[in-house]
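J.: Here's a sequence, model it:
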Amino acid sequence: MGKLIVTENITLDGVIQDPTGEEGLGRGAWSQMGPLDQAAWAEFFTDEALDVEAMLLGRRTYEYFAGRFPSRTGVWAERLNSMPKYVVSATLEAAEWNNSTVLTGDIVDDVSKLKETLTGDLVVYASGRLVPTLLEHDLVDELRLMTFPCVLGAGQHLFGETGEQKPQRLVGNRTIGDGLVLLTYQRAN
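T.: Next up, the predicted model:
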């Protein structure tokens, strides 16, 4: 059984919404990086994709990725295009992106079964509506927070209310490029 890993681009104040400025939050593209940061960021995400068995995505994130990656080239794009992808959605009827499966049942049951059947790790990118549910039900084994040096002051936060505390243990921190910090946490129970 592999781990369920959530990897998020996040601001210092915990915002995950609208990193490219395309969603209309009105705070600009907070994920803009210099060349050194961009290269190190891309290397991290490429290495991560090569290390995991599959992706789990919410519908909106799936549609974002599916609208961009099939036409891209390079190691990262080729890996994302070829790996198994699972999409949690109550509205998506068919997933067109290569190797994609729509999960329409109970999220907790479906993801629990998926974790049991996979031998490698399962990564969740973005998916701001899905991640809180996974956290609430203790399905997340590891959080990887790619922290951008920006206080946005508005927008959707990764962590909302939970039914109880969700203790985490810091297991890694490193600088990515010259301005990003990757914080890695595992569930502390």
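
J.: CA atoms for contacts and neighbours, from now on please.
T.: Noted.

J.: I'd like to know which elements the longest helix along the chain is packed against.
T.: Secondary structure assigned by DSSP state H gives helix 35-51 as the longest helix of the chain. Packing partners of helix 35-51 (3 or more CA pairs under 8 Å, 6 or more residues apart in numbering; DSSP states H and E): helix 75-82, strand 168-176.

J.: Could you check it and say which residues are buried?
T.: Residues of helix 35-51 classed as buried by neighbour count (16 or more other CA atoms under 10 Å): 37-38, 40-41, 43, 46, 49.

J.: With distance to G120 and mean neighbour count added, can I get the helices and strands packed on helix 35-51 in JSON lines?
T.: Below are those laid out as JSON lines (distance: least, CA to CA, whole Å; neighbours: other CA atoms under 10 Å):
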{"stretch": "helix 75-82", "distance to G120": "15", "mean neighbour count": "18"}
{"stretch": "strand 168-176", "distance to G120": "20", "mean neighbour count": "14"}
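
J.: and of those, who's closest to T184?
T.: Between T184 and the helices and strands packed on helix 35-51, the tightest spacing by CA to CA is seen for strand 168-176, at 4.9 Å.

J.: Would you do the same for the sequence below? I want to compare the two.
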Amino acid sequence: MGKIIISENVSLDGVVQDPTGEEGFSRGGWFLQMGDADRDAWAKLELDEALGAEALLLGRRSDEWFAARWLSRSGEWADRLNSLPKYVVSATLQEPKWSNSTAFKGRVLKGDVVDEVSNLKQELDGDIVVYASTQLVHTLMEHDLVDELRLTILPVVLGAGERLFGEISDRKPMRLIDTRTVGDGLAFLTYQPVRDA
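T.: Reported below is the predicted structural model:
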């Protein structure tokens, strides 16, 4: 059975909006402010995660964003990301953008997101990693489909912007299962839902 893993870069106050400053958010670009030691350590962490993934699960906008940045790259990390199976949740998309002509062509999940993702978890074994895709993350959290949260916390407080966790109908208790310092100033926190709380 597959595990849904949410893997996000967030500010200290939980903001995920416009990390690279390309969306026009007045406080965007916060991800680019880390130093070289942090960036190198973060890249190693991300490579390890990609090597351990079975597939990627993305929203349409994230699929387009990643495709524009990764398809032209090469190297171990890019090769791994580009070759992974991708499942894109979208009501309008016909074919995912982030795929590779020699690799698995992604599949678009249409219809009821909860049913589609539940079925995907039954079909696959291993980690199904979700990058970015904030609306999808909110839906997965609301319907208790998330098996693990991996948060890389950047040491910046933005005070405004879209946050990783939106409003939900009830509490979602989490258990901290791992903490690490990444580079000189990043924190990597891993949580699992407490299902029997």
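
J.: Assign a three-state SS to the counterpart of V130 of the second structure in the first structure, would you?
T.: Using TM-score structural alignment as the criterion, V130 of the second structure maps onto V124 of the first structure. Put simply, V124 of the first structure is strand when judged by DSSP: H, G, I helix; E, B strand; the rest coil.

J.: who touches V124 of the first structure in this structure?
T.: Contact analysis of V124 of the first structure by CA atoms under 8 Å, 6 or more residues apart in numbering lists 4-7, 55-57, 131.

J.: Could you rank the residues you listed by neighbour count and give me the top one?
T.: Highest neighbour count within the contacts of V124 of the first structure: L56, with 28 neighbours (other CA atoms under 10 Å).

J.: I'd assumed D127 was in contact with G52 of the second structure.
T.: Yes. The pair G52 of the second structure and D127 qualifies as a contact (CA atoms under 8 Å) at a distance of 7.1 Å.

J.: With distance to K113 of the first structure as added columns, please give the helices and strands packed on helix 35-51 of the first structure in CSV.
T.: Shown next, in CSV, are these (distance: least, CA to CA, whole Å):
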stretch, distance to K113 of the first structure
helix 75-82, 22
strand 168-176, 23
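
J.: quick one: which of the ones you listed is nearest A94 of the first structure?
T.: Proximity to A94 of the first structure (CA to CA) singles out helix 75-82 among these, at 16.4 Å.

J.: Give the next helix or strand downstream of the closest one.
T.: Counting by DSSP states H and E, the element after helix 75-82 of the first structure in chain order, helix or strand, is strand 85-88.

J.: residues in the second structure aligned with the helix or strand following that next one?
T.: Where DSSP H and E defines the elements, the next helix or strand beyond strand 85-88 of the first structure is strand 100-103. Under TM-score structural alignment, strand 100-103 of the first structure corresponds to residues 106-109 of the second structure.

J.: same deal with stretch 153-165 of the first structure?
T.: Against the second structure, the aligned range for stretch 153-165 of the first structure is residues 159-171 (TM-score structural alignment).

J.: do stretch 67-77 of the first structure as well
T.: Aligning stretch 67-77 of the first structure against the second structure (TM-score structural alignment) gives residues 68-78.

J.: Same question for that stretch: list its buried residues.
T.: Applying 16+ other CA under 10 Å to stretch 68-78 of the second structure flags 70-71, 77-78 as buried.

J.: can you name the two of the residues you listed that are farthest apart?
T.: Spanning the widest gap among these are L71 and W77, at 11.5 Å by CA to CA.

J.: what's the closest non-adjacent residue to the most centrally placed residue in the first structure?
T.: Closest to where the C-alpha atoms of the first structure average out (CA atoms, centre = their mean) is Y125, at 1.7 Å. Spatial nearest neighbour of Y125 of the first structure, chain neighbours left out: T7 (5.3 Å); criterion: CA to CA, 6 or more residues apart in numbering.

J.: What residues in the second structure pair up with the strand or helix carrying the one you found?
T.: In the assignment (DSSP H and E), T7 of the first structure maps to strand 4-11. Residues 4-11 of the second structure are matched to strand 4-11 of the first structure when aligned by TM-score structural alignment.

J.: Name the residues that touch that stretch?
T.: Stretch 4-11 of the second structure is contacted by residues 16, 30-31, 121, 127-132, 137, 145-158, 164 when judged by CA under 8 Å, 6+ apart.

J.: and what of stretch 142-151 of the first structure?
T.: 3-13, 30-31, 179-187.

J.: hmm, back to that, mind reading off the mean deviation between the strand holding T7 of the first structure and the second structure?
T.: Following the fit onto the second structure, the mean deviation recorded for strand 4-11 of the first structure is 0.4 Å by mean CA distance after the TM-score superposition for the first structure.
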